[in-house]
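Enquirer: Sharing a model that was predicted from the sequence below.
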Amino acid sequence: MNFDWPFFWKSLFTPSEPFLQGLVLTIVISVVAMVLATLLGLVLALMRRSPYAAVRWCASVYIWVIRGTPLLVQLVIIYTGLAAVGIYRFHDVSLVGFSVKAAVQAAIIGLMINESAYIAEIIRAGLDSVAKGQFEAAASLGMTPAKLMRWIIVPQSLRVMVPPLGNSFNGMMKTTSVLSVIGVSEMFLVTQSISSYTFHTFEIFIVAAVYYLALTTIWTFVQAWIENRLSRQLGIDQRVPITQRLLGARRAATLQPAGE
């Protein structure tokens, strides 16, 4: 097998319009699903902290079921299963001048549901990281629960939550490749289509891998910037080296002799 270098470089630097559309759709689905999943995850995390056992139980069962079943199965159930049993069938809709296909709607909902179960645990862990004494101190000052969350809890817990939330988003951008199973024309499905009529399977999938890598690398820089900004706002002099983010490299700690 001969590697077609001209085709590879052309596809990499001047990709076709369908490929670019698939790339844009991948980004849009990832961003929208992540925003919705974060909002739903916040609701679930607060439900897990509810004083009412029934509310805590509902949130726990939801998280248990969603985290215990594959995303691929959830997508098929949402898009195909619900329609098969007559519960709900997705239809193309027009939203602010854009046509949103039925499969795209199902994909966003499926990713939102799946990711929210993980984000709920991230948010809950972040909220639990704040010392309970601060809750009691705020209550003694007469702060309302809303003000307590806004001024005391959220600023401190955000720094704990941002790294795993960023990693979740990074992972979800790559997970969008499974959306091809329900016919979403994201980057992976477009790549498959290009491969089928050009017969340059190896070359075009390497191009797709490079673009996935570019997306996750760009987000890695954004995530590091967010973490460093939060650290500065909290008065913490601790920057996140980009090499540590990308390669897992850590600078060796300097050990000081005892007594110095």
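Expert: Looks like it arrived, so ask away.

Enquirer: going forward, measure contacts and count neighbours with C-alpha atoms only.
Expert: OK.

Enquirer: Show me the contact partners of stretch 61-68.
Expert: Contacts of stretch 61-68 with the rest of the structure, by C-alpha atoms under 8 Å, 6 or more residues apart in numbering, involve 113-114, 117-118, 120.

Enquirer: here comes the other one, which I'd like you to weigh against the first:
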Amino acid sequence: MTDKLAKVPAGASPAPAGTPPEAIKAIPVRHFGRWVAAIVVIALLALLGYAFSQGNVRWATVPEKLFDPSILTGLWNTIQISVASMALGLVLGILFAVMRLSKNPVTSTIAWLYIWVFRGTPVYVQLLIWFNLALIFPILNIGFYKDEMTDVMTPFLAALLGLGLNEGAYMAEIVRAGIQSVDEGQTEAAHALGMSQSRTMRRIVLPQSMRVIIPPTGNEFINMLKTSSLVVAVQYPDLLRAAQDIASVSFAVMEMFFVASIWYLILTTVFSIGQFYLERHYAKGSLRSLPPTPWQKIKANLRFAPSKRSGGTA
């Protein structure tokens, strides 16, 4: 049986047997819209930079006050109140999420009321209520302890209660969603093995629900860093309060707002990187291949392309 020869153009000789086919010449599609969009964005950024350069801003004040001792003290206070409030919110979130899922109507109703009140009112109003609690209770008397409310409700405590209780309402819904994401068969299997309800929650349910809880919790903490600027209403000496104090003396109002914004951007960037690695750690059991780290992405982009294509000639 003879082999069938492929049709070739007139006047052209067929390629000898064993010759590799010619490489396909792929012509990339030109996306002119991308170039237009990039030019428009660059032009807008240039106009924005030009507008700020022409404004009445003393730019030399920004790097000068960036590491001012008062700013650094306020920065540390911001980190402290954010971490403490987030820790309180996380503990309350786990507690009220378990209460909300309880079959006891009393505990589930109390948890629902807590979430309804603290998630339904602005955090700024809650801060003011805690700070002015002495107007309702001038003296704090709980039997074994008695003192004036103005001495008890310090700016730190008012900020902690205002931010922490509000955050607890949001964390309760996040934790509840994470717990409900675990298959009920796992709980039933743990009970069949003789594990109690609390031990099943600690050993089986909560560890598996961390993959669902961690990402929104990181977002909530980053949001907490920015929301902590509201504690200026209760006279807590945070980063924004320090910037305002310097601005009232130096009359560099906008410059100090820029300083505070730079530090908030630095904080959110650092904690965003930490959130990425934390999510990457808890994703080990659910993903076949973990997402590359920023350093791995940089190394991949810096890698040189091979000089020879496989199957081609030099």
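Expert: On my side now, so go ahead. Just so it is clear, the structure is predicted and the values come from calculations on it, not from any experiment.

Enquirer: returning to what we had before: in helices only, show me the contacts of stretch 61-68 of the first structure.
Expert: By the criterion of DSSP state H, membership of the contacts of stretch 61-68 of the first structure in helices covers 113-114, 117-118, 120.

Enquirer: residues near the alignment partner in the second structure of Val190 of the first structure, how many?
Expert: Correspondence of Val190 of the first structure to the second structure, assessed by TM-score structural alignment: Ala242. Ala242 of the second structure has 22 neighbouring residues, counting by other C-alpha atoms under 10 Å.

Enquirer: Run through the helices of the stretch 101-250 of the second structure in chain order.
Expert: Counting by DSSP state H, counting those that start in this stretch, the stretch 101-250 of the second structure forms helices over residues 105-120, 123-131, 149-152, 155-180, 184-192, 197-200, 206-227, 239-250, given from the N-terminal end onward.

Enquirer: out of those helices, which comes closest to Trp35 of the second structure?
Expert: helix 206-227 (33.0 Å; C-alpha to C-alpha).

Enquirer: what's the matching range in the first structure for that closest one?
Expert: Using TM-score structural alignment, helix 206-227 of the second structure lines up with residues 154-175 of the first structure.

Enquirer: Contacts for that stretch next, please.
Expert: Residues outside stretch 154-175 of the first structure that contact it (C-alpha under 8 Å, 6+ apart): 26-27, 30, 34, 111, 115, 119, 122-123, 125-127, 129-130, 212, 215-216, 219-220, 223, 226-227, 230-231, 234.

Enquirer: With the second structure overlaid, how far apart is it on average?
Expert: Compared with the second structure after fitting, stretch 154-175 of the first structure has a mean deviation of 0.6 Å; criterion: mean C-alpha distance after the TM-score superposition for the first structure.

Enquirer: quick one: buried residues of that stretch?
Expert: Neighbour-count burial for stretch 154-175 of the first structure flags 154, 156-162, 164-166, 168-170, 172-174 (criterion: 16 or more other C-alpha atoms under 10 Å).

Enquirer: What sits closest to Ala83 of the first structure if chain neighbours are left out?
Expert: Arg89 (4.6 Å; C-alpha to C-alpha, 6 or more residues apart in numbering).

Enquirer: got it, and Ala120 of the first structure?
Expert: Ranked by C-alpha to C-alpha, 6+ apart and with sequence neighbours excluded, the top spatial neighbour of Ala120 of the first structure is Gly41, at 4.1 Å.

Enquirer: Perfect, that will be all.
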